[in-house]
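Visitor: model this:
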Amino acid sequence: MEDEEHQDLARSIGASIRAARREAQLTLTQLAKEAGVSQPFLSQAENGKLMPSVINLHRIAQALNTTAHEILERGARPAVRVVRATEGRSYPLGPDATVRFCVGRNRLMDCNEVMAGPHSAAESATTHQGEEFVYVIDGSIRMVIGESEHLLGAGDTVYYAATVPHQWFNDSDTPARFLFTSSPPGF
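Guide: Got it, this is the predicted structure:
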């Protein structure tokens, strides 16, 4: 079942990238160059044959003047939406880390739940427009924001400008669970 969901998500993301590229009136080659990825990679992503990494998804979105969140959440959403604990689309952030989207598209903010296994981390530092707020639910994480590091435990929060490079790490031997809230939606 998980493989089927992964394939469905890859096809959905690919279709969203293709639609956004066509709306921007770019060829595969033009978008690949702008995003810093190869044309064959982009073609495979658009055809749902592979799942772009978080970093590549952000690069593609930036080249399309949108956000990774918009690509992932294209389509109409009701004005009020309840997302149960067992629901919501999820996306792999890297080895042993997953994000679950808690808010639909066309919002002024988004909130994503990250489940991070022991000794996992974001692929690399990232930047984007807006502001972010992180709330640790369980476990502990280390946030590197610009030149500063912050060790956060359950109940701790951090707020920062998302234009500053930021990256999270779970350095512990236990899983961590935390919320990333950003405005405007950045993922």
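Visitor: okay, CA-based contacts and neighbour counts for the rest of this
Guide: Noted.
Visitor: which other helices and strands does the host helix or strand of Arg142 contact?
Guide: Arg142 is part of strand 140-145 when elements are defined by DSSP states H and E. Secondary-structure packing of strand 140-145 (3 or more C-alpha pairs under 8 Å, 6 or more residues apart in numbering; DSSP states H and E): strand 148-153, strand 166-169.
Visitor: how far is that strand from where the chain is centred?
Guide: Distance of strand 140-145 from its chain centroid, counting by C-alpha atoms, centre = their mean, to the nearest Å, is 17 Å.
Visitor: and for stretch 121-134?
Guide: 9 Å.
Visitor: is it fair to say Ile17 lies in a helix?
Guide: Yes - residue state for Ile17 (DSSP: H, G, I helix; E, B strand; the rest coil) corresponds to a helix.
Visitor: which stretches of the protein form strands?
Guide: Assigned by DSSP state E, the strands in the chain fall at 90-94, 97-101, 110-116, 131-138, 140-145, 148-153, 157-161, 166-169, 176-183.
Visitor: quick one more, to check against the first:
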Amino acid sequence: MAVTDAPSPAQTDESGPDQVREIVSLIGPKLHALRTAQGHSLQQLAVLSDVSAAAIHKIERNGMVPTITTLLKLGVALGVPVSHFVEEDEQPKEPVHFTKADRRPTVYTPHDGLALAGITGSYRQFQTAAAVATVTPGASSGDKAMEHPGEELVHVVEGTLTFRVGERSYTLDAGDSLHFSGQVPHYWTNDTAVPARAIWMALRNG
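Guide: Sure thing, here's the model as predicted:
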């Protein structure tokens, strides 16, 4: 909420508790939406955040109010500030987001050798997340296949990336693109000796 929208003292006495309850009640849904949008299972997020899977499940179902320490851990793991969970949702007057080339925010990723520079607006306002990805030689998504709601679209700008989606493998050179459902088990790797760059997009469900 902007400072200019802050309620007066008289309003705070009457609506403050209700407002707090509403904000707290939205922490769980926000956490669940962010976790699933990034493709993490409860156990994967537990490992990344050092918060138990049981606690995360309770928070998402509004069965437990997290401490500030817990929110900090979850925020770091998911690449968002604590304010993401407790700020009131405000829709922009214009659904427009502009990113200067030299001001792309760093997007958190658990994968070594993958650097993401964001080029889209907040996931709270838009359905698509995209980043300029730099993938170092030898980097990969790991041994375990990834599965998540939504779709992915990858367009390689430089170098070569290899994807395995389901039972098929795809080699993407500069100019090639791959669009697939995130619900199909998939891996990616840079098997070459040079870095690769790509535009990487994720479209969440609804």
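Visitor: fetch the TM-score of the aligned pair.
Guide: Once superposed, the chains reach a TM-score of 0.62 (TM-score structural alignment, normalised by the length of structure 1), with 144 aligned residues with a C-alpha RMSD of 3.5 Å.
Visitor: Val37 of structure 1: which of the helices and strands packed on strand 140-145 of structure 1 is closest?
Guide: Closest approach to Val37 of structure 1 among these is made by strand 166-169 (21.9 Å; C-alpha to C-alpha).
Visitor: residue range for the closest one in structure 2?
Guide: Aligning strand 166-169 of structure 1 against structure 2 (TM-score structural alignment) gives residues 186-189.
Visitor: tally of neighbours for Ala46 of structure 2?
Guide: 20 (other C-alpha atoms under 10 Å).
Visitor: how far away is it from Leu78 of structure 2?
Guide: Counting by C-alpha to C-alpha, to the nearest Å, the separation of Ala46 of structure 2 from Leu78 of structure 2 is 11 Å.
Visitor: likewise Asp89 of structure 2?
Guide: Distance from Asp89 of structure 2 to Leu78 of structure 2, by C-alpha to C-alpha: 18 Å.
Visitor: neighbour count winner among those two?
Guide: A direct count of neighbours by other C-alpha under 10 Å for Asp89 of structure 2 and Leu78 places Leu78 higher, at 21 against 13.
Visitor: is it true that the more buried one touches Ala37?
Guide: No - using C-alpha atoms under 8 Å, Leu78 of structure 2 is not in contact with Ala37, being 10.2 Å away.
Visitor: can you map out the helices along structure 2?
Guide: For structure 2, applying DSSP state H gives helices covering 9-25, 27-37, 42-49, 53-60, 68-78, 83-86.
Visitor: save the ones you listed as CSV, and put in distance to Pro195 of structure 2 too.
Guide: Below are the helices of structure 2 laid out as CSV (distance: least, C-alpha to C-alpha, whole Å):
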stretch, distance to Pro195 of structure 2
helix 9-25, 43
helix 27-37, 26
helix 42-49, 26
helix 53-60, 35
helix 68-78, 25
helix 83-86, 33
